[in-house]
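Undergrad: Please work out how this folds:
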Amino acid sequence: MVKSELIARLAEQNPHFYARDVERIVNTIIGRITDALVEGDRVELRNFGSFSTTVRDAREGRNPKTGAVVSVKRKTVLTFRVGKGMQDLLKG
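TA: This is a model prediction of the structure:
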């Protein structure tokens, strides 16, 4: 599902909202999650999962094609951990 499909389904399930209002709500939620992650905060959505950032230190890696040593810079990566409720649903 892409964001436009999510917005369309939410608008369909909530006919008392205009589609543009649903889009604004979805964008606000995603924006708030993004802002929190940029600030280094952890975002937890109960029974769904949690998003957080992890810093990976600089290191030396290898080019898999040539085997040459390359420098990999320090970077921040997004991590997601599935919540228990979602995990139980996926197991069936």
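Undergrad: CA only for contacts and neighbour counts going forward, please
TA: OK.
Undergrad: Next, count neighbours for the nearest residue to K73 once chain neighbours are set aside.
TA: Leaving aside its chain neighbours, K73 sits nearest to A58 (4.5 Å; criterion: Cα to Cα, 6 or more residues apart in numbering). Per other Cα atoms under 10 Å, the neighbour tally for A58 reads 11.
Undergrad: wait, A58 sits on V70?
TA: No. Using Cα atoms under 8 Å, A58 is not in contact with V70; the gap is 10.9 Å.
Undergrad: Do you have the helices of this structure handy? List them.
TA: For the chain, applying DSSP state H gives helices covering 3-13, 19-38, 84-91.
Undergrad: can you redo these as CSV with distance to R62 and mean neighbour count?
TA: Below are those laid out as CSV (distance: least, Cα to Cα, whole Å; neighbours: other Cα atoms under 10 Å):
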stretch, distance to R62, mean neighbour count
helix 3-13, 36, 14
helix 19-38, 29, 14
helix 84-91, 35, 11
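Undergrad: Please provide the structure for the following sequence as well, for comparison with the first:
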Amino acid sequence: SKAQAEQALNATLHAIQSSLAKGNSVSLVGFGTFAVSKRAARKGKNPRTGATIKIPARKVARFKPGKALAEVVNTGKVPKAKK
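TA: Now for the predicted structure:
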């Protein structure tokens, strides 16, 4: 049902978020890998004033698509869903 699908998706997203929060990566075979990456501190410009500002180091979530997903995106051919 729609409610069960929503519950399953929410549980999956929560598990991915929990793993990333701990610094772990999550691989979904045939789909891709979610990982945490560190961005170094850097200098930037305030677009409104043009003033130079310091942008602090931080962690960001990254996603690398798997082979199967990349192929679907590049060819536009979506395989039939398995029942």
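Undergrad: Quick check: TM-score for this pair?
TA: Scored against TM-score structural alignment, normalised by the length of the second structure, the superposed chains reach a TM-score of 0.77; 75 aligned residues with a Cα RMSD of 1.5 Å.
Undergrad: residue in the first structure matching A21 of the second structure?
TA: In the first structure, the residue paired with A21 of the second structure according to TM-score structural alignment is V38.
Undergrad: likewise R42 of the second structure?
TA: The alignment partner of R42 of the second structure in the first structure, by TM-score structural alignment, is R59.
Undergrad: so what's its match closest to, chain neighbours aside?
TA: V72 (5.3 Å).
Undergrad: which residue sits closest to the residue nearest in space to the middle of the second structure in space, ignoring its chain neighbours?
TA: Geometric centre of the second structure, nearest residue: F63, 3.8 Å, by Cα atoms, centre = their mean. Among residues not flanking F63 of the second structure along the chain, F34 sits closest, at 4.6 Å (Cα to Cα, 6+ apart).
Undergrad: my guess is the one you found contacts S25, does it?
TA: Yes. Counting by Cα under 8 Å, F34 of the second structure does reach S25; the two are 5.6 Å apart.
Undergrad: how near is the residue lying farthest from the centre of the second structure to P56 of the second structure?
TA: Here the second structure reaches farthest from its C-alpha mean at T49, the gap being 32.1 Å by Cα atoms, centre = their mean. Using Cα to Cα, to the nearest Å, T49 of the second structure is found at 19 Å from P56 of the second structure.
Undergrad: what do you get for A35 of the second structure?
TA: A35 of the second structure is 20 Å from P56 of the second structure, by Cα to Cα.
Undergrad: So for the two, which sits in the more crowded spot?
TA: In this view A35 of the second structure and P56 are compared by other Cα under 10 Å, and A35 has more residues nearby, 19 against 10.
Undergrad: Isn't that one up against A21?
TA: No. Counting by Cα under 8 Å, A35 of the second structure sits too far from A21 to count as a contact (9.9 Å).
Undergrad: Distance-wise, check V29 of the second structure relative to L20 of the second structure.
TA: According to Cα to Cα, V29 of the second structure stands 17 Å off from L20 of the second structure.
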